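Participant: my questions are about this predicted structure, shown below with the sequence.
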Amino acid sequence: MIIKILGPGCRNCHTLEERTRQALSRLGRDAEISVVTDYAEIARYGVMRTPGLVVDEDVVVAGKVPTVGDLAELLSAR
C-alpha cells in the first residue's frame, strides 16, 4: 500500500499523517507513506482543500482530518 499525505505541512497535515500511522498500526498493516507539499502535484490529484489522503493513487480524503477509527475502516477496505 502506498499512501500520500497532501498538504503544505500545516498542523492538520501532520495530524492526518499521525492518525494514518495509528490506523495502520491498529490494523497491523504496513504502508509506504510520503508527504507531498508541492502545490502543482497536489492540484494534479484534484485536491483543492488540504489535507488530502491518497491511497494507491486514489484520493480518499480531502479537506478534513478523519478520526483514527474512520481511517482504520477506510484502510481496511483496501
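Facilitator: Ah, there it is.
Participant: CA atoms for contacts and neighbours, from now on please.
Facilitator: Fine.
Participant: residue 72 against residue 27, yeah?
Facilitator: Yes. Judged on CA atoms under 8 Å, residue 72 makes contact with residue 27 at a distance of 6.7 Å.
Participant: which one's more surrounded, the two?
Facilitator: Neighbour totals were compared for residue 72 and residue 27, and residue 72 leads with 20 against 13 (other CA atoms under 10 Å).
Participant: and the gap between the residue nearest to the more buried one when sequence neighbours are not counted and residue 42?
Facilitator: Leaving aside its sequence neighbours, residue 72 sits nearest to residue 23 (CA to CA, 6 or more residues apart in numbering; 4.6 Å). Distance of residue 23 to residue 42, given as CA to CA, to the nearest Å: 23 Å.
Participant: contacts for the biggest helix by length in the chain, please.
Facilitator: Assignment by DSSP state H gives helix 11-27 as the longest helix of the chain. The contact list for helix 11-27 (CA atoms under 8 Å, 6 or more residues apart in numbering) reads 5-7, 30-31, 50-52, 64-69, 71-72, 75-76.
Participant: put this beside the first:
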Amino acid sequence: MKTVKVYGPGCKRCEATETLVRDTALKLGIEVDVEKVTDAKSIAMAGVMSTPGLSVDGKLVHAGGVPDAAKLEDWLSA
C-alpha cells in the first residue's frame, strides 16, 4: 500500500489532486492511503512552497498545481 499526502489548504486544486490520486490508483489497481494535510505549518515543514503538494511514501514528488496524470502513474507505480 502506498501512503500519499496531499498538502494544501483545501482549495479546488487540492481537491482535484486528491481525486486524481484516488482515480489513478484505482485504474492501476494500487491500494493507497490518502491523507490531506491542511495545516500551514505542516505544509511548510514538508518543504511545500506552492500548493497543492504531493508526497508518495514520504518523498515529496510535486508542488504547485495539479500533477500530470502520467507522472502520477509513475510515482504510484514506483
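Facilitator: Perfect, thanks for sending it. All values reported here derive from a predicted model rather than from experimental measurement.
Participant: middle-most residue in structure 1, spatially?
Facilitator: Residue closest to the average C-alpha location in structure 1 (CA atoms, centre = their mean): residue 53, at 2.7 Å.
Participant: for it, what are its contacts?
Facilitator: 3, 4, 5, 6, 59, 60, 61, 62.
Participant: may I ask which of those has the most neighbours?
Facilitator: Going by other CA under 10 Å, residue 6 tops the contacts of residue 53 of structure 1 with 30 neighbours.
Participant: which residues does it contact?
Facilitator: So residue 6 of structure 1 contacts 13, 35, 36, 37, 42, 50, 51, 52, 53, 54 (CA under 8 Å, 6+ apart).
Participant: distance between the longest helix of structure 1 and the chain's centre?
Facilitator: 8 Å (CA atoms, centre = their mean, to the nearest Å).
Participant: and the next helix or strand past that helix?
Facilitator: Using DSSP states H and E, the helix or strand that directly follows helix 11-27 of structure 1 along the chain is strand 32-36.
Participant: and that following strand, how far from structure 2 on average?
Facilitator: Comparison of strand 32-36 of structure 1 with structure 2 after fitting gives an average deviation of 0.6 Å (mean CA distance after the TM-score superposition for structure 1).
Participant: leaving out chain neighbours, which residue sits closest to residue 65 of structure 2?
Facilitator: Among residues not flanking residue 65 of structure 2 along the chain, residue 52 sits closest, at 5.7 Å (CA to CA, 6+ apart).
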